[in-house]
Structures are given as C-alpha cells and as structure tokens.
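J.: Task: produce atomic coordinates for the following.
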Amino acid sequence: MANFVLVAGAWLGSWAWDEVAPALREAGHGVHPLTLSGLAEKQDVPVGPGTHVRDIVDEVERLDLRDIVLVGHSYSGIPVGQAAELIGDRLARVVFVDANVPAEGESFVSTWWEGPAKLESAIAGSDGVWAPLTEADCEGQGLTDDQITRIVAGATPHPGASLADPAVLPRPLGELPATYIKCLLDGPEPTADVTELLRSERWRLVELDTGHWPMFSRPADLARIFLDSAR
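T.: The predicted model follows:
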C-alpha cells in the first residue's frame, strides 16, 4: 500500500483534501494531508528560505513513510518537486495537480505568467503576503456556489517569502517518476516547461475536465487518478 502525502496550493491547508482522502483510505492506503508553514492552522509559523520544502521532508521523516505518492497542487508543485528529489527511495511517484513545477534558481514569483513585477507589487502592497482568493478568482472553474464559498472562507494569506524562494534541484526533474494532471478549464494545454518535462519517459499526462481546484469540483475523479498513480 502507498502513503499519500497531499499538499494543497497557495492559500490552502490540509483541509482542502477532506473530500479526497476518504477514498484513498478506503482503498487501504495511508493518507497524510499536510499544511505548509504560514498557512491555515499554521499561520503563525515563520517562513524563510526552504521552509516549505523542509515541511514536506520533515513530515516524511517524522512519520518514517515509505512508498510515497507525493502530491502537489498549484503553487505547491514547486516545494513538492524539490522535496521529491530529497526523499530518495522513499518516493514511489510524484503527482502534480495543475501545478507549477520547480526550475533551478527560479521561484513562483520569477515565473509568474503575468510577469514577476506584478506579483511582487501585489505582495508588497499586502504587507508581504499574497492576499487570499476572492469569489471572482474562482469563477469559470467548474465549482458550485457552495464550493466557492468554502474555498474563499477557508483561504488564508499566503506568505510571500515562500513565493520568492528560488528552487534548488539536485538532479533533473524529468528523472522523477511523475504524473501531471492538467485541469482543462484552467487552460487546454500544459505550460511550456511542463510540456518539455512530459517528453521524459518517466512522466505521463492525465487530463481532467474541470477547473484549477479539482479537490473541490471533482474529488472522486481526482482520487481515482491518485489511486491509479499508486499502481
């Protein structure tokens, strides 16, 4: 049986996986949703260089987990991709859910699709944090009104230090066994860096006809993809 370590994206905590985790547990797997420092119930935990990568590696080592399927959604693909390289033979597979992926020396901010300056300005204008999601941010993503309300109500400011943290990769990311889940309502094609990684024989693409937060909009389908990745 696998151990799923689930890491949600910006603004979210372990609670984001509440509708996905039961199906994984019912299939006999270990399930370990993780809240990163500075978010949700860990809002008061300070964040500096490498904090989110260490959060993941420390949790794996604290629980002495093996046969790990390490899941990163959105922003969290960046620390998850780095952590996956550090946990060695404990890793079975890494799954990126409509996620950013790390590149050596680059950060979430430096690769922001609207330009680094825009995101840097937004963080600076919010006292060093990225302001939480609004209802408008969630529109057009296959979510019900209740699901949008839940996301917005649970979202917390995201620590800007983690977003500007340059990635460190001991080896090429394409060497990892990986699944990339592309959520089609958030754009029909993976980004150029992901497309390049998908050329690796160790990576595979799975498309899901929903928006950027499938743990809310399509939790059963997302769980099935996770279970397939563990086989």
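J.: When you work out contacts or count neighbours from here on, use the C-alpha atoms and nothing else.
T.: Will do.
J.: Quickly note the distance from the closest residue to residue 161 other than its chain neighbours to residue 109.
T.: Take residue 161 and drop its neighbours on the chain: the residue closest to it by Cα to Cα, 6 or more residues apart in numbering is residue 48, 6.0 Å away. Going from residue 48 to residue 109 by Cα to Cα, to the nearest Å gives 15 Å.
J.: When the two are compared, which one has more neighbours?
T.: residue 109 (22 against 14; other Cα atoms under 10 Å).
J.: and this one, so I can compare the two:
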Amino acid sequence: MVNFVLVAGARLGAWAWDEVVPYLRAAGHGVYPLTLSGLAEKQAVPAGQQTHVQDIVAEVERQGLRDVVLVGHSYSGIPVGQAAERIGDRLARVVFVDSSVPTDGESFASVWPDGGAGVKASIAENGGFWPLVPAAHYDGEGLTDEQIARLVRGSTPHPGATLTEPALLAGVLGELPATYIQCLLAGAELDDDVAELLNSKY
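T.: Next up, the predicted model:
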C-alpha cells in the first residue's frame, strides 16, 4: 500500500481526479487529491510557482505521509517534480502523466516553441491569469460530452505567475524514482525535456 498525492493540471482542482480515486482506494491505497493555490476552491489564494511546490510538500507533511507516490498531470508535473525532490525519504515514486517536467531555471512557459511569448501575452491580457479554454479545446481527446462539460464547468483561470516563474531544483531530476506516462492522443513524440529525463534514467 502506498499513498497517492494526485495533482491535476492547469485550471483544474482536486475534483479532476474524482473518477480515479475510487479505483485506487479499492486497491487499498491512501489517496489525497490536491487543489493547488489559486485554483478551484482555493481560487482567492495568491500563487507563484514555489507556492505550488510548497502546497504539495505541505500536504505530505500535514497528512504525515510516507511511501508517497506524487502524481503530476500536464502543468503540475513541474511543481510535483520539485516537491518530489524536497520530501526526501517519504518519496516512493514520482509519476508524470502526460506532463511537463521541471528544468532548473526554466518555467512552464519558457520551454514552449515561442519561448512562452504567447502564454505571457495571454496572461497579460487577462489580468494576470491564463484564461479558460472553450469546450472545443478538448475535441479529439476521447472524452464524453459529459466529461467535457464537467471540465469546462469546474475550471478556473490559472494564476499566471505559476507559469512564468522558474523551477528550482537542487539535484538531477533523473536521479529520483520516476515513471513517465505518455498519452498517445498527445502524439507519439516526447518533448525534448521529457526525452532528456528518460535518457538520464535508462
């Protein structure tokens, strides 16, 4: 039995894991879906990149968890990867689900092909937040109409500073016990930063 701390991607909260939680609990695991600051029910809380890292570390410590599997989806792979480094021997494994991975000194936005210019412009135009996406954003992702409606209904604008502030790593991410799950709907090719992480491990 391990303890899963589940962190969803940009604009989402702990609710995004509602369909996953029962399966993990039925298998006998501890399950702790987490909403990051500035999102969902914590929408009013100011947040930067390191706020999100601390949210994850604090949840592990608050719950007194050991044998922790940190799971990060999409954007949240960046704070999850940093938190994995900081929880020390509490960590059993970090799992990146079709996610970004942290690179020391780089932000979520900076690794985009345009260097993050589009993301930064969108944040500037929307009061410091990355805006919501329409239902059409989820076309072709194998989701039902009901699932798409739930994503649109539950999403909140994402605090921009978490996307533009750099990750801070003390060591080499590839030295952590890690699994990367690449969803084929996202394409067969890995991002350069993900390929580098995998190549450092195998």
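J.: hmm, back to that, locate the residue nearest to residue 161 of structure 1 within the secondary structure: which element?
T.: For residue 48 of structure 1, there is no enclosing helix or strand under DSSP states H and E.
J.: just residue 92 of structure 1 next, same as before
T.: strand 91-97.
J.: hmm, who's touching the following helix or strand past that strand?
T.: Elements were assigned by DSSP H and E; along the chain past strand 91-97 of structure 1, the next helix or strand is helix 116-124. Contact with helix 116-124 of structure 1 is made by 109-110, 112, 129-131, 160, as judged by Cα atoms under 8 Å, 6 or more residues apart in numbering.
J.: swap in stretch 46-53 of structure 1?
T.: So stretch 46-53 of structure 1 is contacted by 36-38, 79-80, 82-83, 159, 161-162, 165 (Cα under 8 Å, 6+ apart).
J.: Helices - which of the residues you listed land there?
T.: 79-80, 82-83, 161-162 (DSSP state H).
J.: now those residues as TSV including distance to residue 206 of structure 1?
T.: Supplementary listing: those in TSV, determined by distance: Cα to Cα, whole Å:
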residue	distance to residue 206 of structure 1
79	21
80	18
82	21
83	22
161	31
162	28
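J.: and those as JSON lines, adding neighbour count and distance to residue 174 of structure 1?
T.: Listed next are those as JSON lines, based on neighbours: other Cα atoms under 10 Å; distance: Cα to Cα, whole Å:
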{"residue": "79", "neighbour count": "30", "distance to residue 174 of structure 1": "16"}
{"residue": "80", "neighbour count": "31", "distance to residue 174 of structure 1": "14"}
{"residue": "82", "neighbour count": "26", "distance to residue 174 of structure 1": "12"}
{"residue": "83", "neighbour count": "25", "distance to residue 174 of structure 1": "14"}
{"residue": "161", "neighbour count": "19", "distance to residue 174 of structure 1": "26"}
{"residue": "162", "neighbour count": "26", "distance to residue 174 of structure 1": "23"}
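J.: And the residues you listed, which two are furthest apart?
T.: Across these, the longest distance by Cα to Cα is 17.6 Å; it joins 83 and 161.
J.: Just give me the neighbour total for the aligned partner of residue 93 of structure 1 in structure 2.
T.: Here residue 93 of structure 1 is matched to residue 93 in structure 2, going by TM-score structural alignment. Counted with other Cα under 10 Å, residues neighbouring residue 93 of structure 2 total 18.
J.: tell me the secondary structure for the spatially most central residue of structure 2?
T.: Nearest residue to the geometric centre of structure 2 (Cα atoms, centre = their mean): residue 76, 1.3 Å. Classification of residue 76 of structure 2 using DSSP: H, G, I helix; E, B strand; the rest coil returns helix.
J.: Which stretches in structure 1 count as helices?
T.: Using DSSP H, the helices of structure 1 run over residues 21-26, 51-63, 77-86, 116-124, 145-154, 160-163, 192-197, 214-217, 219-229.
J.: related to what we said a few turns ago, and the ones in helices among the contacts of stretch 46-53 of structure 1, which is closest to residue 219 of structure 1?
T.: Using Cα to Cα, those come closest to residue 219 of structure 1 at residue 80, 20.3 Å.
J.: Now that closest one: closest residue in space that isn't a chain neighbour?
T.: Using Cα to Cα, 6+ apart and skipping residues adjacent in sequence, the residue nearest residue 80 of structure 1 is residue 72, 5.6 Å away.
J.: go on, residue 198 of structure 2?
T.: residue 174 (7.2 Å).
J.: and the one you found, what pairs with it in structure 1?
T.: Aligned by TM-score structural alignment, residue 174 of structure 2 pairs with residue 174 of structure 1.
J.: Does that match touch residue 202 like I think?
T.: Yes: using Cα atoms under 8 Å, residue 174 of structure 1 is in contact with residue 202, at 7.0 Å.
J.: among the helices of structure 1, which is the most enclosed?
T.: helix 77-86 (a mean of 26; mean count of other Cα atoms under 10 Å).
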